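Student: Model the following, please.
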Amino acid sequence: MSQTLLKHGRHLVGEELVPCDVLIEDDKIKAIGAALNAAEDATVIDLNNNLITPGLIDIHVHLREPGYTNKETIATGSRAAAHGGFTTIAAMANLKPTCDTPERFKKQVERNKKDGAIKIIQYSPVTKDRAGKEPVDVAAQYAAGARLFSDDGAGIQDAGVVYRAMQQLAAHDLVMCDHAQDNQLANGGVINDGPVAQKLGLPGMPKISETAQIARNIVIAQATGAHYHVCHVSTKESIELVRHAKQLGINVTCEVTPHHLLLADADIPGDDAEFKMNPPLRSRQDQEACLAGLLDGTIDCIATDHAPHTDAEKHQGFLASPNGIVGSETAFALLYTRYVKNGIFTLGQLINWLTENVKKVFKLDNVGLLKVGDPADIAVFDIDHQDTVKADQFFSKGHNTPFIGDQVYGMTDKTFVDGKLVYDREEEK
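Tutor: The predicted structure is shown next:
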């Protein structure tokens, strides 16, 4: 038996921060309270009055290995997540080769376990080779351990393929996480279709390219009884569709990214691909709808869509650069600084959107919620001191984000997974 005692922290009770110690025994939380005692040989860690939360859960990241290790690896991506306070992440299947057979899936899970600094849930693709032509053998993937399915990075264009996939997924009570995009309606756009696209002379991606695909897939989910989850929802109309579907009792959930909450296309300063992602930054009205959707429960959770690329790739402008920004290391601090400190939503709401709500939507096992008996998955944040987002402090190989230089509160101080200290800011000093 080994014990670790976290002393002099604060945690949230209701919406009040109260003094808190946490006693960890082996890999579980043994006790939570004030002035706890531990065995004589326990490791004691002083948290210096910092905030203790459950370890954050990110249901949407890209680790790039195998196939794209110049951008990221399992090791660097999982360490980046730990640096952001995440103790569990779900890795998308846009890999080369993708894990579309039981053998490949099991091999990927083993690779994640061997190289990962934290807990990694592996997605299976929905279709073979993520080509959108033929569903994978869901029963076989399920038997191999797959519980989440997504072709993220590509919308499935063929409605018949979606229908057959959802039939299989519904039979096993599994979720389909969807990058909703009709390619014909997207029309090669690289930025939101609107005044900013016109000003910059760039091809715009209309909002309907997302919304039409969501509408189609909601109807298919209703017909099949499948759980349909919309990745990175970005438009007012899409959120309205999800809201209506929920009112009808259809099993639909959705996520929003930090960048769609924090930015709109009006914030794009020029032809700077650090602001290029898919779906693109939308209008200010869409940004406000994302916030409203979170607050009224239409949007279930926040997910980063952490998408690392090399500096060279992202310095080619909107037309030539790949989509995506990194987000694992900055999500909590950026959202805490913009929205919690300004009283727009509460600390409790932010924590829930990054922990309990994710666990509930995706029925996740073996992740902790800072309760006695839970796995000791714990994040510690410094919400009292201001820091600057600096690329040279990232653990990710990718530095592609428009938030470099931002002043923030809430940077991670420590992260524990199953009671093991996997990130400690003290080691950087």
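Student: For the rest of this, base every contact and every neighbour count on C-alpha atoms.
Tutor: Fine.
Student: how deep is Val61 tucked in, by neighbour count?
Tutor: 24 (other CA atoms under 10 Å).
Student: Next: Gln247.
Tutor: Gln247 has 11 nearby residues by other CA under 10 Å.
Student: if I look at it, how far off is Leu261?
Tutor: Separation of Gln247 from Leu261 (CA to CA, to the nearest Å) stands at 24 Å.
Student: Kindly report the same for His179.
Tutor: His179 is 18 Å from Leu261, by CA to CA.
Student: Same check on Lys106?
Tutor: Using CA to CA, Lys106 is found at 35 Å from Leu261.
Student: Now show me the structure for the sequence below, then we'll compare the two:
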Amino acid sequence: MSKILIRGAKVLGGEVQDVLIDGETVAAVGTGLSAEGAQVIEADGQILLPGLVDLHTHLREPGREDSETVLTGTRAAARGGYTSVFAMANTFPVADTAGVVEQVWRLGREHGYCDVQPIGAVTVGLEGKQLAELGAMHDSAAGVTVFSDDGKCVDDAVIMRRALEYVKAFGGVVAQHAQEPRLTEGAQMNEGVVSAELGLGGWPAVAEESIIARDVLLAEHVGSRVHICHLSTAGSVEIVRWAKSRGIDVTAEVTPHHLLLTDELVRSYNPVYKVNPPLRTEADVMALREALADGTIDIVATDHAPHPHEDKDCEWAAAAMGMVGLETALSVVQHTMVDSGLMNWADVADRMSVKPARIGGAEDHGRPVSAGEPANLTLVDPAYRGPVNPAGFASRSRNTPYEGRELPGRVTHTFLRGRATVVDGKLA
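Tutor: Predicted structure coming up:
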């Protein structure tokens, strides 16, 4: 593999430095670097980050290749600056056996746009009744360490306790979709003033908060790790903050769309804004931003949820829940967190690379940009401004809530173990 010299990049948004990639690793970081025969990339002060890691991606394969595949999803990930993604288990068949998780893992390796780490289901068929083959999935070639029934809540406290006890044996983590199902029957959007005015079934904040409260107490009792998926309310933030103050081993994620969008957008009845958990209030959005900035919320995760056109281009009640997010996540974070002054680029690297890699056990990712480390890197032009155009997405689906919205930042280059997967904003 040839040498690549990235000249004049702001590493983590700090000092301007040169970075030399030799093969799969970073060979040197400094000023005035040169290398005979190296391909030179003039960064011109762009931001160099460790490759992004998404702990919450839906790749849909196997079973829903009409909306996404491992190939198209990882291409979208690379375009968004990601070098590793964790693929959720709600496929068809469900990723609840060693065979299915190995299939997804091998597809990721074959396509090569980013590393794919499958997430195993907690329960058989996501039905919440019987633990899936957690040990077998962990012992498989895929080496699964994160388990989730995302899309459904593990609402049975006994099952959740057993799962926490089981994964403790090998240092795994249960990622919970916090939604009390009896409190959200028929729910279409956030329960509040807007839902009352529109006459749509409400999804109350307490449905999320009550499950989080229960699960952090279970994790404390068992002495195990629990991760909260797509946290969305101010009350949930306070529960996680309280749990951390007690030393409970809990981590939490927030999605880009919950950092920016509110339930006021549902007034349009445009199903592109239909998502689970739903868009919340402005007060919730501000609480989430502050919690991400102060570290109460550990990471940003996309919850990339692709759907074919026919599943979204319909009346609100019949529409599927979810939004694509891999190709716009970094831009939304720059807009809401960096340009607002709440975080700097080193914080972005921490929340979108270092910590998600640590939580998921992606050892080759989220590493420092320094000599001897794997060359999983992302180069970002923060000065770019432009409207989101889903027609240019690498994802197979187009259900973005940002179409036409001007957002900052553009990933110009992504490197996976020293090989460029994106060059000048285009797939290599």
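Student: so what number do they get for TM-score?
Tutor: After superposition, the two chains reach a TM-score (TM-score structural alignment, normalised by the length of structure 2) of 0.95; 425 aligned residues with a CA RMSD of 1.7 Å.
Student: Lys106 and Leu261 of structure 1: which has the busier surroundings?
Tutor: Higher neighbour count among Lys106 of structure 1 and Leu261: Leu261, with 23 against 17, using other CA under 10 Å.
Student: any idea what the more buried one aligns with in structure 2?
Tutor: Superposed on structure 2 with TM-score structural alignment, Leu261 of structure 1 falls opposite Leu259.
Student: what about the nearest residue to that match once chain neighbours are set aside, how many neighbours?
Tutor: In this structure, Leu259 of structure 2 finds its nearest non-sequential neighbour in Val285, 5.4 Å apart by CA to CA, 6 or more residues apart in numbering. Neighbour count for Val285 of structure 2, taken as other CA under 10 Å: 21.
Student: does Val285 of structure 2 sit in a helix or strand, and which one?
Tutor: Element membership for Val285 of structure 2, per DSSP states H and E: helix 282-294.
Student: superposed on structure 1, where does that helix end up, distance-wise?
Tutor: Once superposed with structure 1, the aligned residues differ from helix 282-294 of structure 2 by a mean of 1.5 Å; criterion: mean CA distance after the TM-score superposition for structure 1.
Student: Next, the buried residues of that helix.
Tutor: Neighbour counts using 16 or more other CA atoms under 10 Å place Glu282, Asp284, Val285, Met286, Ala287, Leu288, Arg289, Glu290, Ala291, Leu292, Ala293 of helix 282-294 of structure 2 among the buried residues.
Student: need the longest helix for structure 1.
Tutor: helix 208-224 (DSSP state H).
Student: how far out from the middle of the chain is that one?
Tutor: 22 Å (CA atoms, centre = their mean, to the nearest Å).
Student: Check which helices and strands that helix is in contact with.
Tutor: Applying 3 or more CA pairs under 8 Å, 6 or more residues apart in numbering; DSSP states H and E, we find helix 208-224 of structure 1 packed against helix 159-171, helix 183-186, strand 227-230, helix 236-247.
Student: For the last one, name the packing helices and strands.
Tutor: The elements that helix 236-247 of structure 1 packs onto, with contact taken as 3+ CA pairs under 8 Å, 6+ apart, are helix 208-224, strand 252-256, helix 284-295.
Student: mean deviation (superposed) between the first one and structure 2, please.
Tutor: In other words, helix 208-224 of structure 1. Compared with structure 2 after fitting, helix 208-224 of structure 1 has a mean deviation of 1.3 Å; criterion: mean CA distance after the TM-score superposition for structure 1.
Student: which bit of structure 2 covers that helix?
Tutor: So helix 208-224 of structure 1 sits over residues 206-222 in structure 2, by TM-score structural alignment.
Student: Just the buried positions in that stretch, please.
Tutor: Per 16+ other CA under 10 Å, stretch 206-222 of structure 2 contains these buried residues: 206-213, 215-216, 218-220.
Student: neighbouring contacts of stretch 208-227 of structure 2?
Tutor: With CA atoms under 8 Å, 6 or more residues apart in numbering as the test, stretch 208-227 of structure 2 has contacts from 155, 160-161, 164-165, 167-168, 171-176, 178-180, 228, 233, 235-236, 239-240, 243, 248-253.
Student: Asp296 of structure 1 matches what in structure 2?
Tutor: Per TM-score structural alignment, Asp296 of structure 1 is aligned with Asp294.
Student: so how far is Asp350 of structure 2 from that match?
Tutor: Separation of Asp294 of structure 2 from Asp350 of structure 2 (CA to CA): 12 Å.
Student: now do Arg246 of structure 2
Tutor: In terms of CA to CA, Arg246 of structure 2 sits 23 Å off from Asp350 of structure 2.
Student: Between these two, which is the more surrounded one?
Tutor: Taking neighbours as other CA under 10 Å, Arg246 of structure 2 and Asp350 compare with Asp350 leading, 22 against 10.
Student: Against Ala375 of structure 2, how distant is that one?
Tutor: As for Asp350 of structure 2, its distance to Ala375 of structure 2 is 17 Å (criterion: CA to CA).
Student: Report the contact partners of the most centrally placed residue in structure 2.
Tutor: Centrality entry for structure 2: nearest residue to the mean C-alpha point is Ala301, 2.4 Å, by CA atoms, centre = their mean. Ala301 of structure 2 makes contact with Asp54, Leu55, His56, Thr57, His230, Glu253, Val254, Thr255, Pro256, Met352, according to CA under 8 Å, 6+ apart.
Student: wait, what's in contact with the residue in structure 1 that Val167 of structure 2 lines up against?
Tutor: Using TM-score structural alignment, the partner of Val167 of structure 2 in structure 1 is Leu169. Applying CA under 8 Å, 6+ apart, we find Leu169 of structure 1 in contact with Val138, Val175, Met176, Ala226.
Student: Would you mind checking these for buried ones?
Tutor: Buried members of these, counted by 16+ other CA under 10 Å: Val138, Val175, Met176, Ala226.
Student: Now for those: which two are most distant?
Tutor: Val138 and Ala226 (12.9 Å; CA to CA).
Student: Could you export the buried residues of helix 282-294 of structure 2 as TSV, including distance to Leu200 of structure 2?
Tutor: Formatted as TSV, those follow (distance: CA to CA, whole Å):
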residue	distance to Leu200 of structure 2
Glu282	19
Asp284	20
Val285	21
Met286	24
Ala287	25
Leu288	24
Arg289	27
Glu290	29
Ala291	29
Leu292	30
Ala293	33
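Student: Closest one of those to Gln117 of structure 2?
Tutor: Leu292 (24.3 Å).
Student: just to revisit the earlier point, now the helix holding Val285 of structure 2, how far from the centre of its chain.
Tutor: Chain-centre distance of helix 282-294 of structure 2: 17 Å, with CA atoms, centre = their mean.
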